[in-house]
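Trainee: sequence and predicted structure, then a few things I'm wondering about:
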Amino acid sequence: MPRQNRLGRIGIWTGAWSNALRGDGPAGAGTFDVAAELDALGYGTLWLGGSPAVAHAAPLLGATSRITVATGILSIWEHEVADVAAQRAELERTHPGRFVLGLGVSHSHFTERYERPYAAMREYLSALDSAPDPVPAEARVLAALGPRMLALSRDRAAGAHPYLVTVEHTAQAREILGEHALLAPELKVVLDPDLDSARATARDYLRFYLSMPNYTGNLLRLGFGKDDFRDGGSDRLVDAVFALGDADAIAGRVAGFLAAGADHLAIQVVTDDPQHDLPRDAWRRLAETLPLAG
């Protein structure tokens, strides 16, 4: 997969579609009209957050004509290789070139099967390679944070889809990935010009992730301390892993990630209920300032 070719420059990341398709929220025709509008606005990829299944991509692909749909991410502990490969092959037949399989090892408190995550991912990729309907390396990306998983995403996938990272992590990841592998980090956005209010919204959401050792371990490697994890995150941490402010301020932060080596940025607009909201107005405003065709 040539860098940027499938994902475009800017995508939208949300868990709301996955939750709705699981029955946790509405999934009526209007929901998919939103996906069609994002397609028309020029966003490159719809990222399905919230541990989606491959099948969750089908209605979004059916509701759109151009945009890529990607899992961000599918947990390798929850889905059997044969099912993933077969379902991905069906999407490729019906919507050729428009689905990207994002894979990750998730977190230990979400599954009793969690052990040897790096080795388990290698084994999962080998099983995808040898499945009756193989998933090509160029059609998959890995949720990679640390150096070993980043190297694996370079060697065994199209590239990496890191979550909850900073500009500095993006630059370090680019060094590990080299020139050719794709780097598509997620970036949380609070579109609110009142920075105190924006940080409060950010902390309400960030608190959940600061209970997960995979994320806090990566943030410690980046130079944050345990004090930064208290009470939903210090100002320094919040400002590093979120883009806060009006649309122009968000565009400036996006430019920083792209300059650091990101090929694609998966924007997650954080609201008071990010697991269920589809913040259509915010996505429209951002489409006016972000480099969707860059």
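Mentor: The structure has been received and is ready for your questions.
Trainee: going by C-alpha atoms from here, please, whenever you check contacts or count neighbours.
Mentor: OK.
Trainee: do I have it right that residue 102 meets residue 73?
Mentor: Yes: in this structure residue 102 lies within contact range of residue 73 using C-alpha atoms under 8 Å: 5.0 Å.
Trainee: okay, and the common contacts of these two?
Mentor: Common neighbours of residue 102 and residue 73, counting by C-alpha atoms under 8 Å, 6 or more residues apart in numbering, are residue 143.
Trainee: pretty sure residue 216 contacts residue 210?
Mentor: Yes: the pair residue 216 / residue 210 is scored as a contact, 6.1 Å apart, by C-alpha under 8 Å.
Trainee: okay, and the common contacts of those two?
Mentor: What both residue 216 and residue 210 touch, as defined by C-alpha under 8 Å, 6+ apart, is the set residue 229.
Trainee: sec struct for residue 97, please.
Mentor: Assigned with DSSP: H, G, I helix; E, B strand; the rest coil, residue 97 falls in the coil class.
Trainee: ok, now which ones touch it?
Mentor: Counting by C-alpha under 8 Å, 6+ apart, residue 97 has contacts 6, 68.
Trainee: and it, how far is that from residue 157?
Mentor: Distance of residue 97 to residue 157, given as C-alpha to C-alpha, to the nearest Å: 16 Å.
Trainee: buried residues in stretch 210-225?
Mentor: Judged by neighbour count using 16 or more other C-alpha atoms under 10 Å, the buried positions of stretch 210-225 are 210, 214, 215, 216, 217, 218, 219, 224.
Trainee: the residues you listed: which two are farthest apart?
Mentor: With C-alpha to C-alpha as the measure, no two of the buried residues of stretch 210-225 lie farther apart than 214 and 224, at 13.9 Å.
Trainee: all helices of the stretch 1-150 of the chain, in order?
Mentor: Taking DSSP state H, counting those that start in this stretch, the helices of the stretch 1-150 of the chain run over residues 16-21, 29-41, 57-63, 81-94, 117-130, 147-156.
Trainee: for comparison:
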Amino acid sequence: MDDTTTTSLARAIGRFGVFGGTSGLEPSARNEAAAELEELGFGAFWLGHSTVEEAAPVVAATRSITVGTAIQSIWRAGAADTAARCAELEAAHPGRFVLGLGVSHPQMVQGYRSPLASMTGYLDDLDAARNPVPARRRILAALGPRMLGLARERAAGALPYLVTAEQVASVREALGAGPVLAPELGVVLEPDPGRARALAREALSFYLGLTNYTGNWLRGGFTEEDLADGGSDRLVDALFAWGDEDRVRARVEEFRAAGADHVALQLVGSPAPDGLPREGWRRLAEAVGARG
């Protein structure tokens, strides 16, 4: 990818976005969330475990925020259907949507097979579709070096999940200067260390059983002991930003200094009756200067 095609995406999503687990929300609540985040100044709303079909009404319900799937599993929707839906969405709302793709996990997909070959084939099919999805409008949930190579060569960049600042720096080196790097960062707005780590561990527990993540953490210098018993303090502190607004802001800036163009902030441990942690989003927006 050349720099001009990725610069437009980087500009559209801005410095900060929100990563939201939206699978439990009613469509109307998802749309409300997007409108709230747009008003707060965030540049992107990344819909957790979503598809283009689920993203389309969120785009239609907002005016300017970029909406992305984060991610759409390549096993969940075929490339031809995905390309057709992307074309419809682009025609209706030009430049408002980015297709985030990932290979999911062997623990979650029956018949899981070679992730690199499967993603390569999926991108080939997107390119060969009647209405191709341009590389500049897709981003990959890449962690390992070979998938990062695909993100560099055949997409606008990478959207890595559950990574440390040091791993962000490594991803930046692998991608080079041009592609967009938009890591997710879990945020716990809780100053008490014990309470904050407990909330982070609750969010982390599911992912400790997925080998794509555990393998990446082991490659990043953590040990099997770090992965045991819900995760060590060292692991939790590296993967999550917790504390008051000042401490969270400092951790976000670590990601930016490591080479992130955009940080997708995922609020953890801030329940709300309607599933929309509005007060937490407002605190986050103020902490990072989303409107700036």
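Mentor: Yes, it's here. The structure presented is a predicted model; accordingly, all values stated were derived computationally and were not measured.
Trainee: overlay them and tell me the TM-score.
Mentor: Remark: TM-score between the superposed chains equals 0.94 [TM-score structural alignment, normalised by the length of the second structure]; 285 aligned residues with a C-alpha RMSD of 1.5 Å.
Trainee: hang on, the earlier thing: which of the buried residues of stretch 210-225 of the first structure fall within strands?
Mentor: Using DSSP state E, no member of these falls in strands.
Trainee: now render the residues you listed as TSV, adding distance to residue 81 of the first structure.
Mentor: Below are those laid out as TSV (distance: C-alpha to C-alpha, whole Å):
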residue	distance to residue 81 of the first structure
210	30
214	24
215	26
216	29
217	28
218	28
219	31
224	37
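Trainee: closest to residue 145 of the first structure out of those?
Mentor: residue 218 (6.7 Å).
Trainee: what's the match for that closest one in the second structure?
Mentor: Aligned by TM-score structural alignment, residue 218 of the first structure pairs with residue 216 of the second structure.
Trainee: which residues touch that match?
Mentor: Residue 216 of the second structure neighbours (C-alpha under 8 Å, 6+ apart): 143, 144.
Trainee: now with 10 Å, please.
Mentor: With contact set as C-alpha atoms under 10 Å, 6 or more residues apart in numbering, residue 216 of the second structure has these partners: 143, 144, 162, 163, 167, 222.
Trainee: ok so, going back, what is the nearest of the buried residues of stretch 210-225 of the first structure to residue 46 of the first structure?
Mentor: For those, the nearest to residue 46 of the first structure is residue 215 (23.0 Å; C-alpha to C-alpha).
Trainee: my guess is that closest one meets residue 143, correct?
Mentor: No: counting by C-alpha atoms under 10 Å, residue 215 of the first structure stays clear of residue 143, with 11.6 Å between them.
Trainee: the counterpart of residue 141 of the first structure in the second structure: how many residues sit nearby?
Mentor: Residue 141 of the first structure maps onto residue 139 in the second structure, with residues paired by TM-score structural alignment. Using other C-alpha atoms under 10 Å, residue 139 of the second structure is surrounded by 31 other residues.
Trainee: distance check, residue 139 of the second structure against residue 122 of the second structure.
Mentor: Distance from residue 139 of the second structure to residue 122 of the second structure, counting by C-alpha to C-alpha: 13 Å.
Trainee: okay, buried residues for stretch 94-104 of the second structure please.
Mentor: The neighbour-count check on stretch 94-104 of the second structure (16+ other C-alpha under 10 Å) flags 95, 96, 97, 98, 99, 100, 101, 102, 103, 104 as buried.
Trainee: rewinding a little: any shared contact partners between residue 139 and residue 122 of the second structure?
Mentor: By C-alpha under 10 Å, 6+ apart, the residues touching both residue 139 of the second structure and residue 122 are residue 101.
Trainee: okay, strands next: where are they in the first structure?
Mentor: Ranges of strands in the first structure, per DSSP E, are 10-14, 45-48, 68-71, 74-75, 99-104, 140-142, 159-160, 182-183, 186-191, 242-245, 265-269.
Trainee: quick one: closest of those strands to residue 118 of the first structure.
Mentor: That would be strand 99-104 among the strands of the first structure, by C-alpha to C-alpha, at 9.9 Å.
Trainee: matching residues in the second structure for the closest one?
Mentor: The aligned range for strand 99-104 of the first structure is 97-102, by TM-score structural alignment.
Trainee: ditto for stretch 154-171 of the first structure
Mentor: Mapped onto the second structure using TM-score structural alignment, stretch 154-171 of the first structure spans residues 152-169.
Trainee: pick the most buried one from the helices of the stretch 1-150 of the first structure.
Mentor: The highest average neighbour count among those, using mean count of other C-alpha atoms under 10 Å, belongs to helix 16-21 at a mean of 22.
Trainee: that one - contacts with which helices or strands?
Mentor: Under the contact definition 3 or more C-alpha pairs under 10 Å, 6 or more residues apart in numbering; DSSP states H and E, helix 16-21 of the first structure sits against helix 29-41, strand 45-48, helix 57-63.
Trainee: which residues sit against stretch 279-288 of the second structure?
Mentor: Taking contacts as C-alpha under 10 Å, 6+ apart, the residues outside stretch 279-288 of the second structure that touch it are 15-18, 33, 36-37, 39-42, 187-189, 244-250, 252-253, 265-272, 278, 289-292.
Trainee: now with 8 Å, please.
Mentor: With contact meaning C-alpha under 8 Å, 6+ apart, stretch 279-288 of the second structure is reached by 16, 37, 40-42, 189, 245-246, 248-249, 252, 267, 270, 291.
Trainee: which one of those residues is nearest residue 227 of the second structure?
Mentor: Nearest to residue 227 of the second structure out of the contacts of stretch 279-288 of the second structure is residue 267 (C-alpha to C-alpha; 22.0 Å).
Trainee: which position in the first structure aligns with the closest one?
Mentor: Match for residue 267 of the second structure (TM-score structural alignment): residue 269.
Trainee: who wins on neighbours among the contacts of stretch 279-288 of the second structure?
Mentor: Taking other C-alpha under 10 Å as the neighbour criterion, residue 42 ranks highest of these with 29 neighbours.
Trainee: so what's that residue up against?
Mentor: 14, 16, 17, 18, 65, 285, 290, 291.
Trainee: looking at the first structure, name the residue matched to the fifth one.
Mentor: So the one you mean is residue 65 of the second structure. Using TM-score structural alignment, residue 65 of the second structure pairs with residue 67 in the first structure.
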